[in-house]
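# Compute the structure for the input listed below.
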Amino acid sequence: MKSVKRLLLLIFVVYLLPTFASAGLWAMREHPSGWSAARWSSAGILPKANESNDAAIYIFSAMTGGLKGSVASHAWIVTKAKGAATYTRYDKVGWGNPIRRNHRDPDAFWYSNPPQLVTSITGSKAELLIPKIEGAIAAYPHAEPGGYTIWPGPNSNTFVAYVLRTVPEIGAVLPPHAVGRDYLPDGEFVHLDEDSRDLHVTLRGLLGFSVGVRSGIEVHFLGLVAGLDLARPGIKVPALGRIGI
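Okay, here's the model as predicted:
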């Protein structure tokens, strides 16, 4: 009985307390009254695509709208081929054809929330990786209409996390509030990244863990992620994000 109580207390402290704190902070802020009132324009983070001849890759994440915006974010991928004068943005959404291409500015606000740059790659490395990213996007198994479930997945974060696992040379993982990122497509329970440097074990994204060079040590519970970032020392806090260097 004591063990059960300690486990419940641990779950409350590690997962629920930060979630309640994030929800409280969210409630104190101003929010757009609806989709049409939200800001969806460029946040001015990226340089003009034609300013550089270099290839580029960017992964973005921004808190989403409504009450779920207190605990969950939305991620997307941006690429620019060498010599291209425009960026190409890829998102997965919950309406129509799920995989959208250039339906927003590459660095746009998402439901009035500013995007966070998760990682960026430029130059020859980006030039080599863009075809791999495009191949992973084309192979994503939940790209058909109806292939979207807001929780526990597959959702927008499931899509981006799939690309990051398939092309591990990108060297990034989505932030802890990217709910749905730990859902493994095709009903997988165990996945070893292509370079064998990160292991993911999950029960439909609801309960499991990830461990490795990029993931550090993570335990996810009901889509909420807690853990340690070992590559860039810090802690991963459910709903709140990463805290550290």
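# CA atoms for contacts and neighbours, from now on please.
OK.
# Give me the neighbour count for the residue lying closest to Met63 once chain neighbours are set aside.
Using CA to CA, 6 or more residues apart in numbering and skipping residues adjacent in sequence, the residue nearest Met63 is Ser73, 3.9 Å away. Using other CA atoms under 10 Å, Ser73 has 27 neighbouring residues.
# Would you check that Ser73 makes contact with Phe60?
No. The pair Ser73 / Phe60 is not scored as a contact, 10.0 Å apart, by CA atoms under 8 Å.
# Distance check, Ile11 against Lys2.
14 Å (CA to CA, to the nearest Å).
# here's the other one to compare against:
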Amino acid sequence: MMAWRLAGGVIREDYSTVHLNQLLEKAEAIAGRMLRLSVFYRNQNKEYFDHARDEQENRMLPSVKDDSGSHGSPISGKLEGLFFSCNTEFNTGKPPQDSPYGRHRFEVQADKLFNPDTNLYFGDFYCMYTAYHFVILVLAPKGSKGDDFCKQRLPLLDMANNPFLTCKRVEEGEGGLLFHHAQDVILEVIYTEPVDLASGTVAEISGYQQMSMSTVNAKKDPSCKTCNISVGR
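Predicted coordinates for the structure are as follows:
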């Protein structure tokens, strides 16, 4: 484990690769069947997108990941990125119309962020005293600063063959890309580079803002046998 001194002199030890692989195995066991997806999406309030347009040259910029998830996560407080969702509703195949993060949603075609020039890493597996379990994945363009960071700390996943999020080339026709996500876990996908708003669309959702589902700085349930490993939280 690597140890880090936090505010107030508290020492936090990061999970080693061995520990992360143990966590990965636990997550794989409950991921469930795979469903099709076509977009990644990111919900925020209107002011967030206005600021991106007016002050950030129409771009969403990466920020340091908060302390949500496992106590020993090596990406908390260090990895910079943008959180995206990709889960779809079983009955519609589309993103849900509810979100805890804001009523405005940026949607981008999946291949803009996830393609053969991207590496996919497993980042974390946790729950928040609920029946829902979350898996954090990291998408990092190959050779990027984020990719270099993850390469030293996180398990690399096979983009075409893993139980969480896959990208496969269609053999027939023009050979486009086909994407699937795990049904039984909520995926939080961190993209490590800036994203131009012009690469997708921003629109207001019709559903509710479910604040109770927010994972901002959420603490992991240390008693859950499904998502904890022997080193503790």
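# Any idea what the TM-score is?
After superposition, the two chains reach a TM-score (TM-score structural alignment, normalised by the length of structure 2) of 0.26; 103 aligned residues with a CA RMSD of 6.1 Å.
# Show me what secondary structure element comes after whatever helix or strand Val78 of structure 1 lives in.
Element membership of Val78 of structure 1, judged by DSSP states H and E, is strand 73-80. Sequence order places strand 88-92 as the next helix or strand after strand 73-80 of structure 1, per DSSP H and E.
# Any buried residues in the helix or strand following that next one, and which?
Going down the chain from strand 88-92 of structure 1, the next helix or strand is strand 99-101, by DSSP H and E. For strand 99-101 of structure 1, burial by neighbour count (16 or more other CA atoms under 10 Å) applies to Ile99, Arg100.
# for strand 99-101 of structure 1, packing partners?
Here strand 99-101 of structure 1 touches strand 88-92, going by 3 or more CA pairs under 8 Å, 6 or more residues apart in numbering; DSSP states H and E.
# and the angle from the strand it packs on to strand 73-80?
150 degrees (axes from the mean of the first three to the mean of the last three CA atoms, to 10 degrees).
# thought Val39 of structure 2 was touching Glu107?
Yes. Taking CA under 8 Å as the definition, Val39 of structure 2 is a contact partner of Glu107 at 6.3 Å.
# which neighbours do the two share?
Common contacts of Val39 of structure 2 and Glu107 (CA atoms under 8 Å, 6 or more residues apart in numbering): none found.
# how many degrees apart are the helix or strand containing Ser61 of structure 1 and strand 73-80 in direction?
Using DSSP H and E, Ser61 of structure 1 sits in strand 56-63. Counting by the same axes, to 10 degrees, strand 56-63 of structure 1 lies at 160 degrees to strand 73-80.
# so what does strand 56-63 of structure 1 touch, helix or strand wise?
strand 73-80, strand 116-122, helix 124-139.
# again, only using 6 Å
Counting contacts by 3 or more CA pairs under 6 Å, 6 or more residues apart in numbering; DSSP states H and E, strand 56-63 of structure 1 packs against strand 73-80, strand 116-122.
# closest to Gly208 of structure 1 out of those?
Set against Gly208 of structure 1 and scored by CA to CA, these come closest in strand 73-80, at 19.8 Å.
# Quick one: work out the angle between that closest one and strand 116-122.
Using the same axes, to 10 degrees: strand 73-80 of structure 1 against strand 116-122 is 20 degrees.
# got any residues that touch both of Ser73 and Phe60 of structure 1?
Residues touching both Ser73 of structure 1 and Phe60 (CA atoms under 6 Å, 6 or more residues apart in numbering): there are none.
# Is Ala23 of structure 1 in a helix, a strand, or coil?
Secondary structure state of Ala23 of structure 1, per DSSP: H, G, I helix; E, B strand; the rest coil, is helix.
# Can you get me a residue count around it?
A count of nearby residues for Ala23 of structure 1, using other CA under 10 Å, gives 18.
# roughly how far apart are the nearest residue to Thr119 of structure 1 once chain neighbours are set aside and Val201 of structure 1?
In this structure, Thr119 of structure 1 finds its nearest non-sequential neighbour in Ile59, 5.4 Å apart by CA to CA, 6+ apart. As for Ile59 of structure 1, its distance to Val201 of structure 1 is 23 Å (criterion: CA to CA).
# Settle it for me: which of the two has more neighbours?
Higher neighbour count among Ile59 of structure 1 and Val201: Ile59, with 26 against 21, using other CA under 10 Å.
# That concludes my questions; thank you for your assistance.
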